[in-house]
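**Student:** Generate coordinates for the sequence data below:
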Amino acid sequence: MTPGALVNCKDDLFTHGSKPLPKRLRKLLGTFVLVTYVIVYCLLVMKLASATLPNIGGWGHLGFYVFFGLIWVVPAAVIVWWMQRPEAQSG
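**Tutor:** Modelled structure (predicted):
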């Protein structure tokens, strides 16, 4: 499979039937996905923190909070990028 085929395949993942999702619908779905993702992410990181941080020193706390405080941005940025894509030109 060529890299170009993967790009074309990615565009087919977010289509509604044979036509792409309208921008308003993408924004609505993306908003729900983003809010759900942030809530679930926070709950999982809180659970992980309560299980691991009592056994780690001060620098470990700092590293934990810096890492997990920033890493959530990557998936969120992908969701926002998908929401903001321009609509496909018809015809």
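**Student:** rest of the way, CA atoms for contacts and neighbours
**Tutor:** OK.
**Student:** Going by neighbour count, which residues of the helix or strand containing Tyr65 are buried?
**Tutor:** According to DSSP states H and E, Tyr65 maps onto helix 58-70. Within helix 58-70, the residues that qualify as buried by neighbour count (16 or more other Cα atoms under 10 Å) are 61, 64.
**Student:** Could you also give me the structure for this next sequence, so I can compare it with the first?
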Amino acid sequence: MPPRVRSFIGTILIIFLVIIYALLATTIATLTLATYPWWVHLIYFLFSGLLWILPAMLIIKWMAGPKRQD
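**Tutor:** Okay, here's the model as predicted:
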């Protein structure tokens, strides 16, 4: 697959990932954390705010393509 096509597909995937993940994380927080204190919210959003990076790294790694053999 050409690198430009791979980059385009990866960019679209990352945009969808961020949108779906933000909606999902916010919905879970709204439904489950309503009665918890502020520090639980802080820990949840800190953790969930960093968790989306893992699948994004996989997409970026795929976008970079296979390693070159020198």
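**Student:** care to give me the TM-score?
**Tutor:** Overall, the chain-to-chain superposition scores 0.86 on the TM-score scale (TM-score structural alignment, normalised by the length of structure 2); 69 aligned residues with a Cα RMSD of 1.7 Å.
**Student:** returning to that earlier point: and for the next helix or strand after the helix holding Tyr65 of structure 1, what's in contact with it?
**Tutor:** Note on helix 58-70 of structure 1: by DSSP H and E, the next helix or strand toward the C-terminus is helix 73-84. Outside helix 73-84 of structure 1, the residues that touch it by Cα atoms under 8 Å, 6 or more residues apart in numbering are 23, 26-27, 30, 33-34.
**Student:** go again using 6 Å as the cut-off
**Tutor:** Helix 73-84 of structure 1 is contacted from outside by 26-27, 30, using Cα atoms under 6 Å, 6 or more residues apart in numbering.
**Student:** Going by distance to Ala88 of structure 1, which of these wins?
**Tutor:** Proximity to Ala88 of structure 1 was ranked across the contacts of helix 73-84 of structure 1 by Cα to Cα; first place goes to Arg26, at 12.7 Å.
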